Structures are given as structure tokens and as C-alpha cells.
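Enquirer: just to be clear, the model below is a prediction. Sequence and coordinates:
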Amino acid sequence: MVTSHNESGVAETSDQAVFRIRLETGDVLAGGALLAMAVTFWVLGADIDDGGGSGIGAADFPRGLALLLGIASFILLANGVRHVLGTRTGHLIEIGRPSRVIAGMLLMAAFAPAMRAFGYYPTMAFFLAAMLWIADCRRPLPLLAYVAGFLLFSRVVFETILSIPLP
């Protein structure tokens, strides 16, 4: 049984390779990769300067997200291992554009080191624009509006309302 999702509004591209894998194996691989990413974000989040004050600081947000990602990915990994060792579902998952998935994974892996090297705003602007491009948001005005809106939201919430400086 193959489970697939096809959005009729998405334009077809030359990236038509299809990658198929058993559901259980996919859960183990994805859970393990996401758990490794969560641990990486947790460790790299410790290097973010909090300003030396007590309370919530700039490092707490990425570390909080890393903790949530770690919990969710551990559950996914454990469920995949349970199915690999027990009764297999027989389902296949299909990734219709694997090169875009890999590009998104590489961007995610590069985000924390880039933020440390270049700061939050330039890194987030590039990261968000690149992820939107990968997701087929190719019109320049909406892409710029999304990026500008998110950066403005980040500034208002963290720096203005919460008084948490972003790196």
C-alpha cells in the first residue's frame, strides 16, 4: 500500500524523482535524524549569549524548541523501532521531491551555526526566504512580505515586549 499526497495547485518541476521507503524504516531514520538535530540545537543554544541576567534569555527559546523537538523525535524513533521489531505495517511512504527535502534538511542543519556567525536577523531572513523558495513560493513580493513580516514579528515580540535581545 502506497500513501501519497498530490497537491493540484503545485506546479510540476523537473525534480520528479520519487523516493520510496517502508514506513517503519522512515520513522526510525527521521526520528534519529531529528533527535540528532535536537541535541545539536540544544548544545549550540548553550553558546548564545544571554546577557548574564537571570530569567528567560535569548538562549532559552532555541533550547526550548530543541527540547520539544527532542521529545517528539524520540517518540517517533521509539515507535519506529517498536514496529521494526514487532508487527510491520507494510505501508510505504513516498517522497515526491527528495532533493527539496534534502535542501531543507541542510538549511536546518546550517541555521544554528549561521545564526551564531551572522546574527539572528540576517540568518533568519536568508533561511526563511530559502525555505519559502524550496516550498515553491517564487513570487518576489509575497516572499519579501513573509520574511519582513516574520522579522518584524520577532523584533516586536522578543525585543520590544519581552525585552529579550536576539543574537
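Expert: Arrived safely, thanks for sending.

Enquirer: drop to CA atoms for contacts and neighbour counts, all remaining ones
Expert: Will do.

Enquirer: state the number of residues packed around Thr87.
Expert: Neighbour count of Thr87, defined by other C-alpha atoms under 10 Å: 9.

Enquirer: ok, Arg138 next?
Expert: So Arg138, with other C-alpha under 10 Å, has 12 neighbours.

Enquirer: which SS class is it?
Expert: coil (DSSP: H, G, I helix; E, B strand; the rest coil).

Enquirer: quick one: the residue lying closest to it once chain neighbours are set aside from Ala114, how far?
Expert: Nearest non-adjacent residue to Arg138, counting by C-alpha to C-alpha, 6 or more residues apart in numbering: Leu132, 7.6 Å away. The spacing between Leu132 and Ala114, counted by C-alpha to C-alpha, to the nearest Å, is 18 Å.

Enquirer: same check on His83?
Expert: 37 Å.

Enquirer: distance from stretch 128-135 to the middle of the chain?
Expert: 12 Å (C-alpha atoms, centre = their mean, to the nearest Å).

Enquirer: before we go on, here's another structure to hold up against the first:
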Amino acid sequence: MLKTCAASDALQEETSGLHVPLVWLEFAVGLILLGAAGYYMHGALMLPKPLNVHALGAGDFPIIIATGLLGALLLLLALSLVKIIKGVQTTVVSISRPLAISVGVLVLLGHAMSLETIGASVSTAVFAALIMLVSGERRPMPLLLIPLALTVGVYLVFSVALGVPFP
């Protein structure tokens, strides 16, 4: 009886969540990152050119980074396509909480978008608490203290240690 319960729990754990072959996950993530790298390259190309045409300017470094990133992503996509076409059997990746992960990504994007409007301190504290909630934390003291400590720590590193103004 005990083995049956354990076996049924293991079976339920194996069948719950999202199961994706690794090669398809690599391909999908590669496409998403390729779009993001293309957007980054577009922004890098909009940066002003150096006054000396023979010198590397500050705007050239993002172009170098974007070029390397695009090349690496195209290689990843090509390798993934070869694996898909050949029908190579890969491991299956199990994502047990796809909704929580998706909400977490949206919270992180919201944090990035709110930095300029509500300020870095408030945004970091609020969105750290939201990430903790999405991750399953429900105890009130950690939900209050950890975002506060994180915000103070980030402020100290940037403003005090590095001398960079914290918005």
C-alpha cells in the first residue's frame, strides 16, 4: 500500500507541468533571443558615430557585442535545426509551474519598465516583493524585510561604493 501511494505520487509528479523536448526549447528560446539581439543591434546602430572615422567610439562596442551575440544565436539555431531534422532524441525538459514562470517574467519586465517612472528604490522594493509572491512566499516578515534589505543593499553598492547616482 505504501509503495502504491509513493508510485502514484511519483507518477502524478511526472505527468504534471509542461514537458518539452530540449531541442525544441533550445530552438524557441533561440528565436526569442535572436529577436531581442536584433532589437539591441538596431539600437546600437542608432548610436552616434565617433568624430574620428578611424577610431572606435563608445557606440561601436554595443555593435561588436550585438554582432557576436547574433552570430552565437544563429549558430545555436542552426545546430538545433540540424538536431530537429536528423530526429536526434534529446532529453525532455519538465517545467512544473509554467504559469508562475510566465507571471515572474512579466513582473521582471514591469520592474524594468517602471524604473524611470516610479524610481529605482520604490520599483526594486515593490517588484522584489511581487517576485517573492509569485515564487510562493507568503510569510509577511520576509515579504517586507527582504525587499527592503535588497533595496538598501543595491543603493549602498551603487551610490556609496561605486559613486553612481541611484535614481
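Expert: Right, received. Where do you want to start? Since the model is a prediction, treat every value here as computed from it, not as a measurement.

Enquirer: TM-score for these two?
Expert: Aligned and superposed, the two chains score 0.62 in TM-score terms (TM-score structural alignment, normalised by the length of structure 1); 129 aligned residues with a C-alpha RMSD of 3.3 Å.

Enquirer: quick one on the thing from earlier: once aligned, what mean separation remains between whatever helix or strand the residue nearest to Arg138 of structure 1 lives in and structure 2?
Expert: In the assignment (DSSP states H and E), Leu132 of structure 1 maps to helix 120-134. Comparison of helix 120-134 of structure 1 with structure 2 after fitting gives an average deviation of 1.1 Å (mean C-alpha distance after the TM-score superposition for structure 1).

Enquirer: now the next helix or strand after that helix and helix 120-134, what's the angle there?
Expert: Next helix or strand after helix 120-134 of structure 1 toward the C-terminus (DSSP H and E): helix 140-154. Calculated by axes from the mean of the first three to the mean of the last three C-alpha atoms, to 10 degrees, helix 140-154 of structure 1 forms an angle of 140 degrees with helix 120-134.

Enquirer: which residues does Ala30 of structure 1 contact?
Expert: Ser73, Leu76, Leu77 (C-alpha atoms under 8 Å, 6 or more residues apart in numbering).

Enquirer: redo that, cut-off 10 Å
Expert: Glu24, Ala36, Ser73, Phe74, Leu76, Leu77, Gly80 (C-alpha atoms under 10 Å, 6 or more residues apart in numbering).

Enquirer: cool, Leu77 of structure 1 as well?
Expert: Leu77 of structure 1 neighbours (C-alpha under 10 Å, 6+ apart): 24-35, 71, 83.

Enquirer: can we see that at 8 Å?
Expert: Asp27, Val28, Leu29, Ala30, Gly31, Gly32.

Enquirer: do I have it right that Glu159 of structure 1 meets Leu166?
Expert: Yes - under the criterion of C-alpha atoms under 8 Å, Glu159 of structure 1 makes contact with Leu166 at 7.0 Å.

Enquirer: looking at those two, which is more packed in?
Expert: Leu166 (18 against 14).

Enquirer: gap between the more buried one and Leu67 of structure 1?
Expert: 19 Å.

Enquirer: doesn't Gln89 of structure 2 lie inside a strand?
Expert: No - counting by three-state DSSP, Gln89 of structure 2 falls outside a strand, being coil.

Enquirer: show me what contacts the most centrally placed residue in structure 1?
Expert: The structure's structure 1 has its C-alpha centroid closest to Met108; by C-alpha atoms, centre = their mean the separation is 5.3 Å. Residues near Met108 of structure 1 by C-alpha under 8 Å, 6+ apart: none.

Enquirer: again, but for the one 4 residues further on
Expert: If a contact means C-alpha under 8 Å, 6+ apart, then Ala112 of structure 1 has Phe41, Leu44, Gly45 as its contacts.

Enquirer: what about 7 Å?
Expert: Phe41, Leu44 (C-alpha atoms under 7 Å, 6 or more residues apart in numbering).

Enquirer: quick one: map Asn79 of structure 1 onto structure 2.
Expert: Aligning on TM-score structural alignment places Asn79 of structure 1 opposite Leu76 in structure 2.

Enquirer: which element is that match on?
Expert: Going by DSSP H and E, Leu76 of structure 2 is part of helix 60-86.

Enquirer: what comes up buried for that helix?
Expert: In terms of neighbour count (16 or more other C-alpha atoms under 10 Å), helix 60-86 of structure 2 has its buried residues at 60, 62-63, 66-67, 69-70, 73, 76-77, 80-81, 83.
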